[in-house]
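> 3D model of this:
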Amino acid sequence: MAETLRVALAGLGTVGGGVVRLLDANRDLITRRAGRPIEIVAISARDRAKDRGVDLSRFAWVDDTSTLATRDDADVVVELIGGSDGPALTLARNTLAAGKGFVTANKAMLAHHGLELAQAAEAARVPLKFEAAVAGGIPVIKGLREGAAANEIARVYGILNGTCNFILSKMEAEGRDFAEVLAEAQALGYAEADPSFDIDGVDAAHKLSILASIAFGTQPAFEAVAADGIRRVIAADIAEAAALGYRVRLVGVAEAGANGLFQRVHPHLVPLDHPLASVTGSLNAVVAEGNFVGRLLFQGRGAGDGPTASAVVADLIDIARGEYGPPYAMPAASLVAMAAADPGERRGRAYLRFTVEDRVGVLAEIAAAMRDAGVSIESLIQRGTHGDGSVIVAIVTHEGPERSVAQALEKLRGSQSLAGAPLWMHILE
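Purely as a prediction, here's the structure:
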């Protein structure tokens, strides 16, 4: 049997502990599938004394994480620290410079520095693997990079954040408002104490930029992702969507075409018969549309120690087998720097929700703004008076350019009739 693949592990949080437990539990199976043993030889984390529920005494403990990159007894470094810069990025750069393989679950670092790291890995002729960075245990990166490699991908989109999907599913099932369900999600551990990265769409935007690069052969362009989260979705929006035959989901969408690269994370109304409508709780799902393979759906648990550790170890098995190619499915030099597409040129239907004063003339003012901007209204619904005297007005538009909807909302900016900023959700066709 071939020599052992020796692994240095940085980060012993939920996922790091899961990697240790998985390698222990499935040791014989992993050895057979990899063709050689995979062993952790060194570990590093912030708190040496913390009880992580697993025996760590058999591994060499390193206080300075960056030195894992230069250990003579390690072939591969696994980074599970997190963060787009700082110790994680230093470790990545040092590891690749030292000619060692690098495995990471760090979507933020890849979204910001993925091209640089891919170039470094290719120059050193070592693997850079990151299956765990997108959708946890769902093999979507491998599916796009390998299984669909012969296809031109027209579009990739999906539910990329389990926290947001958990919150929206709870709001839908129980008729509760966002703030109340967010507090429950935090208590259950589905949401962080500071949930901004999740609920504002940043986490999903990181993942979408990685998927777009692999799907379209473009340079990662996180800065071009338009991200809007679910903070302003209320129970009334969920109920209105249900009445119209939709469910509300935070969806990331990426397309590449003659007009450039389009990337957006935004709440959508998803038709009940669409596969994403049935994705509930903390699950993730990704849809890719290939010109020969057709629609591919990847669905499963997108976070947690088990699924994410599974993806990390799958990358280690590939490395042990010697099965790895360019990190982004083609050489970094072949990745195209594509300009961002103008979203105003996109056509579609929209759901618009206004909270307004209950008085004569308000509906006429909204309708006039839509008319003047060239927005055709399919339906307009007004719901009862709230305790503060305001009412909810929901509009569904006919298909038209997004620029027209943006112009209509701009005409209403500052209107004394509106009790707050309108909510715009796209309808997924």
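
> C-alpha from now on. contacts and neighbour counts both.
OK.

> quick one, what contacts the nearest residue to residue 213 once chain neighbours are set aside?
Excluding the flanking residues, the one nearest residue 213 by C-alpha to C-alpha, 6 or more residues apart in numbering is residue 220, at 5.2 Å. Residue 220 is in contact with 111, 112, 114, 115, 209, 210, 212, 213, counting by C-alpha atoms under 8 Å, 6 or more residues apart in numbering.

> where do the strands sit along the stretch 201-350 of the chain?
Along the stretch 201-350 of the chain, the segments classed as strands by DSSP state E, counting those that start in this stretch run 226-227, 246-257, 260-271, 283-290, 294-301, 347-348, 350-357.

> next one: the stretch 1-150 of the chain
Here the stretch 1-150 of the chain has its strands, by DSSP E, counting those that start in this stretch, at 5-10, 38-44, 60-61, 76-79, 101-104, 128-129.

> quick one: closest of the ones you listed to residue 308.
Minimum separation from residue 308 across the strands of the stretch 1-150 of the chain (C-alpha to C-alpha) falls at strand 101-104, 10.4 Å.

> now for that closest one, which elements pack on it?
If contacts are counted by 3 or more C-alpha pairs under 8 Å, 6 or more residues apart in numbering; DSSP states H and E, strand 101-104 sits against strand 76-79, helix 86-97, strand 128-129, helix 305-321.

> re earlier: reformat the strands of the stretch 201-350 of the chain as JSON lines; add distance to residue 234 and mean neighbour count.
Compiled in JSON lines, the strands of the stretch 201-350 of the chain are given as follows (distance: least, C-alpha to C-alpha, whole Å; neighbours: other C-alpha atoms under 10 Å):
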{"stretch": "strand 226-227", "distance to residue 234": "18", "mean neighbour count": "18"}
{"stretch": "strand 246-257", "distance to residue 234": "11", "mean neighbour count": "24"}
{"stretch": "strand 260-271", "distance to residue 234": "12", "mean neighbour count": "23"}
{"stretch": "strand 283-290", "distance to residue 234": "21", "mean neighbour count": "22"}
{"stretch": "strand 294-301", "distance to residue 234": "26", "mean neighbour count": "16"}
{"stretch": "strand 347-348", "distance to residue 234": "23", "mean neighbour count": "14"}
{"stretch": "strand 350-357", "distance to residue 234": "10", "mean neighbour count": "21"}
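
> one more to line up against the first:
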Amino acid sequence: MKPLKVGIAGLGTVGAGVMKLLAAQADLIAARAGRPVVVTAVSARDRNRDRGVKLDGLNWYDDAVGLAHDPAVDVVVELIGGAEGKAKALAEAAIAAGKTLVTANKALLAVHGVALAKAAEANNVTIAYEAAVAGGIPVIKALREGMAANQVSRVAGILNGTCNYILTVMREEGRDFADVLADAQRLGYAEADPSFDLDGVDAAHKLAILAGLAFGARIDFSSVHIEGIRRISGIDIAFAQELGYRIKLLGIAEKTEAGISLRVHPAMVPMEQPIATIDGVFNAVLMDGDFAGPVLLRGRGAGEGPTASAVVADLIDFARGIHVPVWGMAESALEEARLVPMSELNSAYFLRLSVVDQPGVLADVTAILRDHGISLESMLQRGRAPGEAVPIVLVTHETTEAAVSAALARVGTLPAVLEPPALIRIEPK
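All right, here's what the predicted structure looks like:
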């Protein structure tokens, strides 16, 4: 049987992992693919670096775009990363050359996915990207194929293992953010520059892809509301525990009659919800279909093995001749949905204030909330320290983001309020 010939661009952790997996599981993969899957060409920045894999006899390209024009390559695997530059050029060249494209590049798909899908259809080729979202969790196949008969109304989950690890350790060990981040970097769970993770951008890229698939819609990445975890403190986590919640960085995509809402931010998740129990570097995605009901997938969201596993799963599909539209339907069938602004969100809120402990402070705060139509469910204050700073926690009933934002802008100007108020949205029980 004629082998499927693969060219890999990018020989970092994932690229080397794909080569190791193809070698270690060669017989199993050939049996499941119906033919051998072999690497014939590679591209990377440094020819001399030891990656723990054999590169003898492979075509080497200093310029990754050369893979797209190599007659000994059937499938191009793009593992360079980034929405622009070499990754985008290679993806476009592979499609133009009629090559199947496998990618783990969430930024590329979140920003240019619709345009690439249109080009792929015009050239009668397929793009697969199981590895772009949630590593070893088969969430793309679940949404695009397993849930294909459903109207999906909501996709939500923990989409970044670095943030989940940091929040978990802060809760379990009572340590502060900076200390845990340093540990995460030492252990390899966080990059030297962890901004994309900590500021929510990585999760937002993944959410945009999931939303496009779930709702059959053209998603403008700039419409995703993005917040990270840098402002989450140990005191927030302690109060959350006391109130029966755990703080998680969530990506949430919802489709209602008003349109599509896309947001990434820390959230208070009730402890009884399954997603609240997902700790450490694990990811989880919850999908809600009208016939299937809620489906929860959990697993390792990154790393050499899980991500390589997802890449090779796509290669096996191609070897078998399985071709699915990039977004689950023709690009021309994708919906132009209204994107709901964050100001229209309805939610309950956890508000934490640091105030001078003096008479009348709480009355001033509650008067401002009342003026904006915000009612309180509960209030927590620990101890008294007249004239000193104390934390006050207010839990609101459901209200609008616009009302809370306007109220907190006024609260922050009160002389007794010592720092900008903290806000965390509360997931329903």
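
> re earlier: dump the helices and strands packed on strand 101-104 of structure 1 into JSON lines; add mean neighbour count as well.
JSON lines is the format used below for those (neighbours: other C-alpha atoms under 10 Å):
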{"stretch": "strand 76-79", "mean neighbour count": "28"}
{"stretch": "helix 86-97", "mean neighbour count": "20"}
{"stretch": "strand 128-129", "mean neighbour count": "29"}
{"stretch": "helix 305-321", "mean neighbour count": "22"}
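
> contacts only, for residue 126 of structure 2.
By C-alpha under 8 Å, 6+ apart, the contact set of residue 126 of structure 2 is 100, 101, 120, 323, 324, 325, 326.

> counterpart of it in structure 1?
Aligned counterpart of residue 126 of structure 2 in structure 1: residue 127 (TM-score structural alignment).

> can you tell me how far its match is from residue 206 of structure 1?
Applying C-alpha to C-alpha, to the nearest Å, the value for residue 127 of structure 1 to residue 206 of structure 1 is 21 Å.

> ok, back up a step: out of the strands of the stretch 201-350 of structure 1, which gets nearest to residue 54 of structure 1?
Nearest to residue 54 of structure 1, of all the strands of the stretch 201-350 of structure 1, is strand 294-301, at 23.2 Å by C-alpha to C-alpha.

> what's in contact with that closest one?
135-140, 282-290, 307.

> at 7 Å instead, please
Contacting residues not belonging to strand 294-301 of structure 1 are listed as 136-138, 140, 282-289, 307 [C-alpha atoms under 7 Å, 6 or more residues apart in numbering].

> tell me which of the residues you listed is nearest to residue 356 of structure 1?
Closest approach between those and residue 356 of structure 1, by C-alpha to C-alpha: residue 282, at 33.4 Å.

> leaving out chain neighbours, which residue sits closest to the closest one?
Of all residues not flanking residue 282 of structure 1 in the chain, residue 162 sits nearest, at 4.0 Å (C-alpha to C-alpha, 6+ apart).

> also residue 280 of structure 2?
Residue 280 of structure 2's closest residue in space is residue 165 (C-alpha to C-alpha, 6+ apart), at 4.0 Å.

> what residues does residue 118 of structure 1 make contact with?
So residue 118 of structure 1 contacts 128, 327, 332 (C-alpha under 7 Å, 6+ apart).

> lining up those residues with structure 2, which overlap?
Contacts conserved in structure 2 for the contacts of residue 118 of structure 1, using both residues aligned by TM-score structural alignment, their matches' C-alpha atoms under 7 Å: 327, 332.

> list the contacts of the closest residue to residue 206 of structure 1 other than its chain neighbours.
Excluding the flanking residues, the one nearest residue 206 of structure 1 by C-alpha to C-alpha, 6+ apart is residue 111, at 5.3 Å. Residue 111 of structure 1 makes contact with 206, 209, 210, 220, 222 under the criterion C-alpha under 7 Å, 6+ apart.

> map residue 144 of structure 2 onto structure 1.
Using TM-score structural alignment, the equivalent of residue 144 of structure 2 in structure 1 is residue 145.

> the residue nearest to residue 74 of structure 1 when sequence neighbours are not counted: how many residues sit nearby?
Spatial nearest neighbour of residue 74 of structure 1, chain neighbours left out: residue 6 (4.9 Å); criterion: C-alpha to C-alpha, 6+ apart. If you count neighbours by other C-alpha atoms under 10 Å, residue 6 of structure 1 ends up with 20.

> chain neighbours aside, what residue packs nearest to residue 412 of structure 1?
In space, and not counting its chain neighbours, residue 412 of structure 1 is closest to residue 369: 6.8 Å by C-alpha to C-alpha, 6+ apart.

> help me confirm that the one you found is found in a helix?
Yes - per DSSP: H, G, I helix; E, B strand; the rest coil, residue 369 of structure 1 lies within a helix segment.

> how far away is it from residue 393 of structure 1?
Counting by C-alpha to C-alpha, the gap from residue 369 of structure 1 to residue 393 of structure 1 is 14 Å.

> do residue 148 of structure 1 as well
For residue 148 of structure 1, the distance to residue 393 of structure 1 - C-alpha to C-alpha - is 44 Å.

> helices along structure 2, start to end?
For structure 2, the helices defined by DSSP state H occupy 13-24, 26-33, 85-96, 106-122, 139-141, 161-173, 177-187, 195-198, 201-215, 234-243, 304-319, 361-371, 401-411.

> which other residues reach the last one?
Meaning helix 401-411 of structure 2. Helix 401-411 of structure 2 has contacts (C-alpha under 7 Å, 6+ apart) with 342, 343, 344, 345, 346, 365, 368, 369, 372, 421.

> quick one on the thing from earlier: and the residue nearest to residue 282 of structure 1, how many neighbours?
Using other C-alpha under 10 Å, residue 162 of structure 1 is surrounded by 26 other residues.
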